[in-house]
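Peer 1: sequence plus the predicted model coming up.
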Amino acid sequence: MAKRIVNKAERNAERYDAKETGYQLYEGSLKGNKFDRLMPLIVSEQNIILAYRNICKNNGSKTPGTDGKTITEIQSLPIETVIKTVRNKLNFYQPKKVRRVEIPKDNGKTRPLGIPSIWDRLIQQCILQILEPICEAKFHERNNGFRPYRSTQNAIAQCYKMAQLQNLHFVVDVDIVGFFDNIDHNKLIRQLWGLGIQDRKLIMIIKQMLKAEILFNDIVITPETGTPQGGFYPHFLQNVVLNELDWWIANQWEMFKVKDGKSGLEFYRTDKEGNILTIDRSPKWKKLREKTELKEMYIVRYADDFKIFCRDYVTAKKAMYATKLWLAEHLHLQTSDEKSGITNLRKNYTTFLGIKFKVVPKGDKWIIRSHIADKSKDKVINKLRTVWKDIKNPSKQSEIDKNISLYNSMVMGMHNYYCMATMVSADFAEIAYKVNGKSNGMNHNNRCFPITKTGEITSKFIQQKYGKSKQFRWIKGRMIIPVGYVAYEYPKYKRREVNKYVRKYSDIENCISYDVMKYMMGNAHLYPTLEMADNALSRYIAQKRKMCSNTQCPVNNRHGMYTHKTVQR
């Protein structure tokens, strides 16, 4: 059995028996099917409750839109009312105004953020859950942004592979100006149609979402282009728009169709079920190099930030100008000349997702050397310094524990992200000195701030990860995780076949009883509120066994099920 990979959204799908729908849509999309009856799936009871589950624990669900309502409004309603309300709204959908706020950026500028009403967010999630498996089957494998089972780590791993293993040392950067503000609505609708989403009523609803009025400083704005950065669907639509760019770059070389009477230009390695694991296109590429003047290039993308890897400067220069022209003509997106350029990795660093990397000689090869990017390093130092000052000079003694917990969580989070830089250990050693070195008051004789080298590590996880470090310190018995103790971890390259909607990566039949689960879903109306019905089902799934956690009685008799709680004495 393949390794089980689970995230929060996938576990929620299991709760509501929604995974089979995702499998079928994904498999149909792979076959090139057209989907013209998606609305019944979107307004199904399971899909609506799953959408509620996916947004209710999100911090954004507690932020009110223009109507002043939050997720609490939905939680208190009976399940039938929630389902009926969503269905009625989608019959003649008119989204409420989107509340716009300005979020400050590090460079002093602001980023506009759109906050839809809570009911519109629920409807967006209902639609996203149905469209995602269809589009996942059509997205390029090196599109890593805001997709299930994809992360910045996968994007960096792909960059390392291009530079170190494939010797592609010329990198093209093309910066798109104001991407979200300049999305062409008509072009986006045509792209969705081309991906197989051909339910006309759904298309009209998406158009209404794109045209939703924006309320900013008591001024109502009707957008002609773009989509607000907020809610659940903008990044999904971003991937839909730029998917065309991914495949255009791929078709210039790696996916270029070769007309040849002979077979054997591509070799496939499959598993026992016939799923394709890897594709060896080297014979085809050899033929392209010998017989054509095509330019070798590969794209790695995360959201609207992407790199194009080329083998020489001439190819890179042509790729940069061609990409700028293509974006302007086909997607109506403008690019920045100042932020676009070509980097020779043998001489200079290029920055991507907070990591800067280049190649250095080692024997007769070139290998990756990477650091935390300069701007990212400054951000890390400033954030840690701020919390460290609060630890040294707390406004209240009771806040020391809170500040130490915050500091430790920040350090672990930064280690987990930046450990994909090969020189991360040296970078964090520098950060540690600047944040809490002796020059900043980290000494052992400060009476107001007593620090000791001895203490107890209470967490098994921290003991396993940091236990060998001699940099541990304790403040009043509370451990301080060492900033400088981190090692490089090679970023994981995502295997081609790993996908949320591939059946072989789901195996929950041995964990729970579908008979009981379906009974609970079918009788959710017996609970007074949607929140209570959701919590009951969540509790059963979380146990992963057929025993009640309170009474230890078997949960196998559907006629004897009832809700109870443990009273604390």
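Peer 2: Nice, thanks for sending it over.

Peer 1: use CA for all of it now, contacts and neighbours both
Peer 2: Noted.

Peer 1: could you pull out the helices for the stretch 301-450 of the chain?
Peer 2: 313-330, 374-392, 400-418, 424-436 (DSSP state H, counting those that start in this stretch).

Peer 1: can you list those in TSV and add distance to A163?
Peer 2: Below are those laid out as TSV (distance: least, CA to CA, whole Å):
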stretch	distance to A163
helix 313-330	14
helix 374-392	21
helix 400-418	19
helix 424-436	19
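
Peer 1: against that first model, consider the following:
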Amino acid sequence: MSKLLDKILSRENMLEAYNQVKSNKGSAGIDGMTIEEMDNYLRQNWRLTKELIKQRKYKPQPVLRVEIPKPDGGIRQLGIPTVMDRMIQQAIVQVMSPICEPHFSDTSYGFRPNRSCEKAIMKLLEYLNDGYEWIVDIDLEKFFDTVPQDRLMSLVHNIIEDGDTESLIRKYLHSGVIINGQRYKTLVGTPQGGNLSPLLSNIMLNELDKELEKRGLRFVRYADDCVITVGSEAASKRVMYSVSRFIEKRLGLKVNMTKTKITRPRELKYLGFGFWKSSDGWKSRPHQDSVRRFKFKLKKLTQRKWSIDLTRRIEQLNLSIRGWINYFSLGNMKSIVASIDERLRTRLRVIIWKQWKKKSRRLWGLLKLGVPKWIADKVSGWGDHYQLVSQKSVLKRAISKPVLEKRGLVSCLDYYLERHALKVS
């Protein structure tokens, strides 16, 4: 057994991989084993599994193919490995990543230590503000499903030069997929959803990074999302066609020429961000599609027909608010979140008014909020015209921002200003 595989299978590394898989949770693979059931299974079977891996006799289980709706209405196909295979893949990644890192480009930001979507956007803004305002937006067609495995494994070998580990990785590539109960071979591609896939995608596309660097081009890549910034329309056309040719001829990947395009910053959507130019240069903010999806999510969480108490509803809202704002907090979006805040408070007033139901309950609720009795008597009889009632100034003052904050609601605007200040300081 090689030293590299020995390190992968070491107790310390496997324990770290186990804890990582456990914290990630996730669904069961084709064997039906859950994260909770893995402890007992490992106690009984890990020694045998480890020995099989050492002897190159271990056979990973096929991945379970599931379809996940995309925000744009399409379908993304994901593979769910078994929890055992997720743990082994994670163990490989933990040892291989530090070996691969020195080979990777500084402008590759996806699935790497101390890198993020946010840093990719910052680099892109740097290029735009340097005057490179023509953008080549490369779209790789079904990247994870079309990766040529022999080419990929050749690149893996160039980095690690370890037959035992390479054999195990290739077995994961060949493990197959279960679709609607039927098994299919996987002789091309690397399935999305596996712990290994992000690292393997970076190894494959690092060849693109090196080519772009050799040409002196300014680019940003996050996984298979790559944009190249150039100084003129004529140059952007040359770059688009020559880079597309390199990707197809040299890497064996497919460029979707109907989606690959030359665009300007204002028309670009990258990693969910849009771009606009202020008096002091280019800025980022959530793309209008990202804003629309977030509003729709909040709308679903504030449906009147959803029978859930207000405390739990606010907890769900806060999770969504914090997650969305944390992702986009680099962007300039004060007016966007202020508008969302106002609309959200209106919908919560509707919910509270509906939950009070009867006039007596509404009277009691208004009095408790400090509304004078003569006003509360009048307002409590307004009935079930929810939207109309929620817009009335008396209800806005009674169920105000401070009142909702006391109930635990996070203000989109306040949270954004707090997070944004940390990013620009």
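Peer 2: In hand now; what should we look at? Note that the coordinates shown come from a computational prediction; the quantities given were computed from them, not determined experimentally.

Peer 1: what is the neighbour count of the equivalent of N408 of structure 1 over in structure 2?
Peer 2: In structure 2, the residue matched to N408 of structure 1 (TM-score structural alignment) is N318. N318 of structure 2 has 18 neighbours, counted by other CA atoms under 10 Å.

Peer 1: in this structure N318 of structure 2 contacts V410, no?
Peer 2: Yes - taking CA atoms under 8 Å as the definition, N318 of structure 2 is a contact partner of V410 at 5.8 Å.

Peer 1: returning to what we had before: which one of the helices of the stretch 301-450 of structure 1 has the most crowded surroundings?
Peer 2: helix 424-436 (a mean of 19; mean count of other CA atoms under 10 Å).

Peer 1: helix or strand next in line after that helix, which one?
Peer 2: helix 460-466 (DSSP states H and E).

Peer 1: mind listing what's buried in that following helix?
Peer 2: Y466 (16 or more other CA atoms under 10 Å).

Peer 1: what range in structure 2 does it sit on?
Peer 2: The aligned range for helix 460-466 of structure 1 is empty, by TM-score structural alignment.

Peer 1: neighbours of the residue mapped onto Q94 of structure 2 from structure 1, just the number please.
Peer 2: Counting by TM-score structural alignment, Q94 of structure 2 corresponds to Q129 in structure 1. Neighbour count of Q129 of structure 1, defined by other CA under 10 Å: 22.

Peer 1: likewise for V220 of structure 1?
Peer 2: Neighbour number of V220 of structure 1 under other CA under 10 Å is 13.

Peer 1: again, but for D280 of structure 1
Peer 2: With other CA under 10 Å as criterion, D280 of structure 1 counts 12.

Peer 1: repeat for I308 of structure 2
Peer 2: Count around I308 of structure 2 with other CA under 10 Å applied: 13.

Peer 1: separation between the equivalent of F273 of structure 2 over in structure 1 and A157 of structure 1?
Peer 2: Counting by TM-score structural alignment, F273 of structure 2 corresponds to I355 in structure 1. The gap separating I355 of structure 1 from A157 of structure 1 is 11 Å, by CA to CA, to the nearest Å.

Peer 1: comparing the two, which residue is more hemmed in?
Peer 2: I355 (23 against 17).

Peer 1: thinking again about what came up before, just confirm the match of F273 of structure 2 contacts V424, I think it does.
Peer 2: No - between I355 of structure 1 and V424 there is no contact under CA under 8 Å: 9.9 Å.

Peer 1: find residues that contact each of these two.
Peer 2: S370, H371, I372, Y418 (CA atoms under 8 Å, 6 or more residues apart in numbering).

Peer 1: let's see which of those end up in strands.
Peer 2: Among the shared contacts of I355 and V424 of structure 1, the members found in strands (DSSP state E) are S370, H371, I372.

Peer 1: mind putting those in CSV, distance to Y268 of structure 1 and neighbour count included?
Peer 2: Converted to CSV, these look like this (distance: CA to CA, whole Å; neighbours: other CA atoms under 10 Å):
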residue, distance to Y268 of structure 1, neighbour count
S370, 33, 20
H371, 36, 24
I372, 37, 27
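
Peer 1: show me where structure 2 has strands.
Peer 2: 63-69, 75-80, 134-138, 177-179, 182-184, 218-222, 225-230, 261-263, 273-278, 281-286.

Peer 1: single out the most deeply packed of those strands.
Peer 2: Using mean count of other CA under 10 Å, strand 134-138 ranks as the most buried of the strands of structure 2, with a mean of 24.

Peer 1: now do that strand against strand 225-230, angle only.
Peer 2: 150 degrees (axes from the mean of the first three to the mean of the last three CA atoms, to 10 degrees).

Peer 1: strand 134-138 of structure 2 against structure 1, how far on average?
Peer 2: Its aligned residues in structure 1 lie a mean 1.0 Å from strand 134-138 of structure 2 after superposition (mean CA distance after the TM-score superposition for structure 1).

Peer 1: what residues in structure 1 pair up with that strand?
Peer 2: Taking TM-score structural alignment, strand 134-138 of structure 2 hits residues 170-174 over in structure 1.

Peer 1: contact partners of the matching stretch?
Peer 2: Contacts for stretch 170-174 of structure 1 (CA under 8 Å, 6+ apart): 306-313, 316-317, 319-320, 323-324, 335-336, 339-345, 350.

Peer 1: over to stretch 236-256 of structure 2?
Peer 2: Contacts of stretch 236-256 of structure 2 (CA under 8 Å, 6+ apart): 134-136, 138-143, 146-148, 151, 204, 207-208, 229-230, 261-262.

Peer 1: equivalent range in structure 1 for it?
Peer 2: With TM-score structural alignment as the criterion, stretch 236-256 of structure 2 aligns to 316-336.

Peer 1: same check on stretch 10-23 of structure 2?
Peer 2: If you align by TM-score structural alignment, stretch 10-23 of structure 2 falls on residues 44-57 of structure 1.

Peer 1: adding distance to T165 of structure 2, write the strands of structure 2 out as TSV.
Peer 2: Shown next, in TSV, are the strands of structure 2 (distance: least, CA to CA, whole Å):
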stretch	distance to T165 of structure 2
strand 63-69	20
strand 75-80	22
strand 134-138	32
strand 177-179	22
strand 182-184	24
strand 218-222	26
strand 225-230	28
strand 261-263	39
strand 273-278	38
strand 281-286	42
